[in-house]
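>>> any chance you could fold what I've pasted below:
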Amino acid sequence: MASAKCFVFILFICLFNYVENTSLLCDANYCRTFVLETGCAATAIHCSINNATHSGIELPSPTICNCCDYCLRFFVQGEHCSVGGPGLGTTIGRCGDGLTCAVDKTDGETRCTRMTSACHTLQDEYDAREARGEVGAMEHRPMCDGKGRHAPIECIPAHTCFCQSEEGHRIFGESLYLGSNTIRHMQCGCSRFHEKIKKSLSSGLRLPVIGPRCTSDGNFNPVQCIDRTCYCVDPTTGLVQDGVKSINLDEHPITTLECYNRNLDLFPIYSEGKPPYNYTSPCLKDLKDKIELVEQSVKDGYNVDYGGGFTECYPDGTFGRSALTRTGSKVCIDDRGRQIGDYEALPGTDAFDKMDCKCAVTSYHMGASKEKPVCCKNGNFRPIQCRRGMCRCVDSDGRQTVQESASVNTLSCFTFDWKTC
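Have a look, this model is predicted:
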């Protein structure tokens, strides 16, 4: 064993001496000399302009050692493009967001054309309705990302914005709509990460998987823990922040972490006490206890079938937005477990089975606003919402579906009991 270690050490010394005595191409001084002697080609102006007709992305240059700046421009719809491939030379650009390089059937040339996707189809339908004058005042054009999928958030003007999946389904995460400021800061990365976890897991998985902690708007909570070690992460990307020290909960409370924010800790009482410390919530603690019980039973040789089911926690660590009372009814609650208004549904009723509390939660986020939505008794959105003398049909998420009307009985969703849902 000693001889093997000696051999490795001698090999390392030989390699070190070889590198030291070899003229490296991309050393610290190479690019300085390269730029002075050879010069760099002018980059495309698209990266610096970055508007609807001129945009691009800055990348490492395709020159030796990446010494020069490089801007890969984005082609607009209708421009010639190339699908690329070995031996076809340096790529000077690619189709921009929402576009793909395809063969034009009219002349057989490859051009940037609009992607075909469910989100783009909804945009086309909206554009057609707008051209006919059939778009409602509370509607807006669906937002799609660069790959033709649904954008991370959906906003209802004057109400709130909520997170949605790539397929356009509403998921966890909601925040008061404050225009472009909300759209800029609410990225829903954590909420979408949880959604992908659920889609990726097998239905026959024995134990549930606990994902990263989110904030109520669907972003990553700046404090994330893996086992007993906790880190500071970027709220948008979830990546660990460089230069910020992590802590071990066996030795330090979560409050000593640089990015800890008490306002984001929904249950700070669980973070107090003496070592070893914790960073959890009632729902996560209950889930963890049940998982440990099953794991220990398996170790003890029992064939465990946990018939009681596992607790389902929201990505922010809460039990959800509805809770059972001692009498068996359901009530709507906020992220800290407090009841919202007097919304309630009795067991054995249709209102109980369909209760989602989406309207109640939206109303909670809107605070003291005088234009809150009208909710059903169980906290769901009333199918008809009225504002400033005009009424409109909405779906279960509160989104307007048809053009508003001053006469409620002309709406397609009108029923004689529309006020008493």
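>>> contacts, neighbours, all on C-alpha from now
Will do.
>>> look up how far Tyr18 lies from Phe12.
Distance, Phe12 to Tyr18, using Cα to Cα, to the nearest Å: 10 Å.
>>> actually His194, not the one I wrote
Distance from His194 to Tyr18, counting by Cα to Cα: 49 Å.
>>> likewise Val35?
Val35 is 28 Å from Tyr18, by Cα to Cα.
>>> cool, Lys377 as well?
For Lys377 relative to Tyr18 (Cα to Cα), the value is 79 Å.
>>> more crowded one of these two?
Between Lys377 and Tyr18, counted using other Cα atoms under 10 Å, the more crowded position is Lys377 (19 against 11).
>>> correct me, but that one touches Ala345?
Yes: the pair Lys377 / Ala345 is scored as a contact, 7.2 Å apart, by Cα atoms under 8 Å.
>>> secondary structure element for Cys393?
strand 390-393 (DSSP states H and E).
>>> contacts for stretch 28-41?
Stretch 28-41 is contacted from outside by 65, 67-69, using Cα atoms under 8 Å, 6 or more residues apart in numbering.
>>> between those residues, which sits nearest His169?
Asp69 (40.6 Å; Cα to Cα).
>>> if we can go back for a sec, drop anything exposed from the contacts of stretch 28-41.
For these, a burial check counting by 16 or more other Cα atoms under 10 Å picks out 67-69.
>>> tell me the secondary structure for the closest residue in space to Leu59 that isn't next to it in sequence?
Spatial nearest neighbour of Leu59, chain neighbours left out: Tyr70 (5.7 Å); criterion: Cα to Cα, 6 or more residues apart in numbering. Following DSSP: H, G, I helix; E, B strand; the rest coil, the label given to Tyr70 is strand.
>>> Tyr70: neighbour count?
Per other Cα under 10 Å, the neighbour tally for Tyr70 reads 22.
>>> any chance you could map the helices in the protein?
Per DSSP state H, the chain carries helices over the ranges 2-20, 30-37, 46-49, 118-131, 180-185, 189-200, 282-299, 350-353, 358-365.
>>> kindly reformat those helices as CSV containing distance to Pro157.
Converted to CSV, these look like this (distance: least, Cα to Cα, whole Å):
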stretch, distance to Pro157
helix 2-20, 63
helix 30-37, 52
helix 46-49, 30
helix 118-131, 16
helix 180-185, 11
helix 189-200, 22
helix 282-299, 33
helix 350-353, 27
helix 358-365, 12
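>>> would you do the same for the sequence below? I want to compare the two.
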Amino acid sequence: MIIKIYSLGFLLLIVDTINAQTQCPNATETHLCDADFCTRCYSGCIEPEPSPPDLQGVKLKIFREEDDFCDCCESVLIPFLEEGDPCFQKLQSVDIQDRGVCGPQLSCQLREGSSTDHRCLRKKTMCLLEQDSYDQKLQDGTLGIDESKPTCDENGYYNPLQCIFAGICRCVDKKTGFPAFGFTLNIEGANAEGVDCGCGTHVNELRHMSCPMEVDYNGGSEGSIQQYIKELKECEQRDDYYFQDTLRCLPSGDFDHAQCMAQVLEGEDDTDFGEICFCIDDEANYNSSGSAVVHIELASSMLDCHSVDYLHPEGYYRPCEAEYREKTRQIKGNFTVMDATYVVNGTTHNILSDSWIPNCSPDGYYNLKQKARDNSENGYCSNKHNEQIEEFAGVYVQMDCLCVQVRDAMLKTDDRPSCLTNGSFNPKQCRGERCYCVNEFGKQVSLEKYITEMNDNCEDTYWVRDPRFDL
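Here you go, the predicted model:
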């Protein structure tokens, strides 16, 4: 029995193994595609012609046989077309093997100046355009010493993990390259841990899926459409990454192998239905033959992945998620005077007098920025234990604390970045006697100059702010 973990809806979808059918169905009968069906009941596959060993392409199931409902026939190698080759936007499955498809990072586009001539041309994604800019600077001799070339996937999008600023690595949104959840101090550590940003990517996708459902659509007038688009963008650019009762991340952006989930909806009284816990692999899959599902009180003693260590506290919940869960439950009225107090990090709090709700990260720790308790319009930069980092604070919606995150992770003896008072990167960074400009994520975007030659106003020349700052 194999169980697949899903983070939306019910906790587990259990697929029981079904015994193979003893008889083969005829063409009009409904049937199950069990493991033995193809060898037992289907013989209509045509063997594909062997491909040259050096032929580059992609193997696809193209359903060459109309009655191959169970996907019995082998994949067919579809050759890649190279940049500049003629291509076809509409293909029939019967001839795609002969015509081929555009190769990695290419798409079938109209040749400039033509209305009929389609060619395989390089995609115009943000990642590929940034690569082009890097190559041009390298050719012109204007490349900064710390400028890094982004890595793009076969579709031309950003790879989930990108490393900048002397090796700092972040998980990013695949289309924009903007930071998602997930941070590693250096590329050596990221490589040693095998960081793949699976959980950070998952959380990012959840946000993109949830925002269209969260934002109200009030009709098809032009004004309503523009308002919907504005509110949708605002939702997608928020900094609240925490979704209660979804799979938990590690600080690096990978999936945490240790997971627990409630058996009731968020905010409901779970007194009689405690959380259940289990282990998952790097791809968020669970196999019942290798582990078990146990009550939260037994997890640390019965499940290896829940063993108590510096990342996995007794009782499973990390500081912020513990406070968040307790407060949301209490605020919804599921408390009595006797249980109106709770303890976080050894400090007793009273829900009746403390209405501040923390902003948690998907790893269960406190998020980089928190709203001030006395004025929710203001905020401060926080470490994972909700301790303000130095004196960095400001207007909450104008903060990202990305610079402070890097600064706080480095040793005081390291060459740490210069941050603005609100925790963002100072657009002008200096090392020794040379300075350069960076973008809002701390990535170098100009050639170094001596301090005496440096234009102080990097922002006007090089620094393009994240659109969320203009909300």
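>>> overlay them and tell me the TM-score.
The TM-score (TM-score structural alignment, normalised by the length of the first structure) is 0.69; 363 aligned residues with a Cα RMSD of 4.3 Å.
>>> which strands and helices lie in contact with the strand holding Cys393 of the first structure?
strand 384-387 (3 or more Cα pairs under 8 Å, 6 or more residues apart in numbering; DSSP states H and E).
>>> correct me, but Ser322 of the first structure touches Ser329?
No: counting by Cα under 8 Å, Ser322 of the first structure stays clear of Ser329, with 10.1 Å between them.
>>> so which of the two has more stuff around it?
Using other Cα under 10 Å, the more surrounded residue of Ser322 of the first structure and Ser329 is Ser322, with 25 against 14.
>>> would you mind measuring from the more buried one to Phe34 of the first structure?
Distance of Ser322 of the first structure to Phe34 of the first structure, computed by Cα to Cα: 65 Å.
>>> just the strands from the stretch 251-400 of the second structure, written as ranges.
258-261, 276-279, 285-287, 294-295, 341-344, 347-350, 369-371, 378-382, 388-395 (DSSP state E, counting those that start in this stretch).
>>> contact partners for the residue nearest to Leu59 of the first structure?
43-44, 58-62.
>>> separation between it and Asp27 of the first structure?
20 Å.
>>> and what of Gln187 of the first structure?
40 Å.
>>> leaving out the residues flanking it, which one is nearest to Ser191 of the first structure?
Leaving aside its chain neighbours, Ser191 of the first structure sits nearest to Gly218 (4.7 Å; criterion: Cα to Cα, 6+ apart).
>>> what's around the aligned residue in the second structure for Ala137 of the first structure, how many residues?
Here Ala137 of the first structure is matched to Ile145 in the second structure, going by TM-score structural alignment. Using other Cα under 10 Å, Ile145 of the second structure has 12 other residues around it.
>>> residues in contact with the residue nearest to Val445 of the second structure when sequence neighbours are not counted?
In space, and not counting its chain neighbours, Val445 of the second structure is closest to Val438: 5.2 Å by Cα to Cα, 6+ apart. Contacts for Val438 of the second structure (Cα under 8 Å, 6+ apart) come out as 425-429, 444-446, 458, 462-463.
>>> closest to Thr125 of the second structure among these?
Proximity of the contacts of Val438 of the second structure to Thr125 of the second structure, judged by Cα to Cα, is greatest for Val445, which lies at 18.8 Å.
>>> quick one: what's aligned to that closest one in the first structure?
Per TM-score structural alignment, Val445 of the second structure is aligned with Thr401.
>>> my guess is that match contacts Ile384. True?
No: using Cα under 8 Å, Thr401 of the first structure makes no contact with Ile384, being 10.2 Å away.
>>> list the residues that contact the nearest residue in space to Gly100 of the second structure that is not next to it in sequence.
Once flanking residues are discounted, Gly100 of the second structure sits nearest to Pro79: 4.8 Å by Cα to Cα, 6+ apart. The contact partners of Pro79 of the second structure, by Cα under 8 Å, 6+ apart, come to 55-58, 97-101.
>>> what do you get for Tyr134 of the second structure?
143, 148-149.
>>> what does it correspond to in the first structure?
For Tyr134 of the second structure, the aligned residue in the first structure is Tyr126 (criterion: TM-score structural alignment).
>>> ok, now how distant is its match from Glu404 of the first structure?
Tyr126 of the first structure is 15 Å from Glu404 of the first structure, by Cα to Cα.
>>> ok, the contacts of Tyr70 of the first structure vs Gly108 of the first structure, which is closest?
The nearest member of the contacts of Tyr70 of the first structure to Gly108 of the first structure, counting by Cα to Cα, is Ala44 at 27.7 Å.
>>> how much space is there between the residue nearest to Gly100 of the second structure and Cys24 of the second structure?
Taken as Cα to Cα, the span from Pro79 of the second structure to Cys24 of the second structure is 35 Å.
>>> what of Gln429 of the second structure?
On the measure of Cα to Cα, Gln429 of the second structure and Cys24 of the second structure end up 71 Å apart.
>>> list the contacts for the most centrally placed residue in the second structure?
Computing the C-alpha centroid of the second structure and ranking residues by Cα atoms, centre = their mean puts Thr201 first, at 1.7 Å. Going by Cα under 8 Å, 6+ apart, Thr201 of the second structure touches 160, 171-173, 180-181, 253.
>>> give me that answer again for 10 Å
Counting by Cα atoms under 10 Å, 6 or more residues apart in numbering, Thr201 of the second structure touches 160-161, 171-174, 180-182, 207, 253-254.
>>> and those, which of them are in strands?
Within the contacts of Thr201 of the second structure, residues falling in strands by DSSP state E are 161, 171-172, 180-182.
>>> can I get the contacts of Tyr134 of the second structure in JSON lines with distance to Leu128 of the second structure and neighbour count?
Shown next, in JSON lines, are these (distance: Cα to Cα, whole Å; neighbours: other Cα atoms under 10 Å):
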{"residue": "Leu143", "distance to Leu128 of the second structure": "17", "neighbour count": "20"}
{"residue": "Ser148", "distance to Leu128 of the second structure": "13", "neighbour count": "20"}
{"residue": "Lys149", "distance to Leu128 of the second structure": "10", "neighbour count": "17"}
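>>> ok, of the residues you listed, which one's closest to Thr452 of the second structure?
The nearest one, if we look at the contacts of Tyr134 of the second structure relative to Thr452 of the second structure and count by Cα to Cα, is Leu143, at 19.9 Å.
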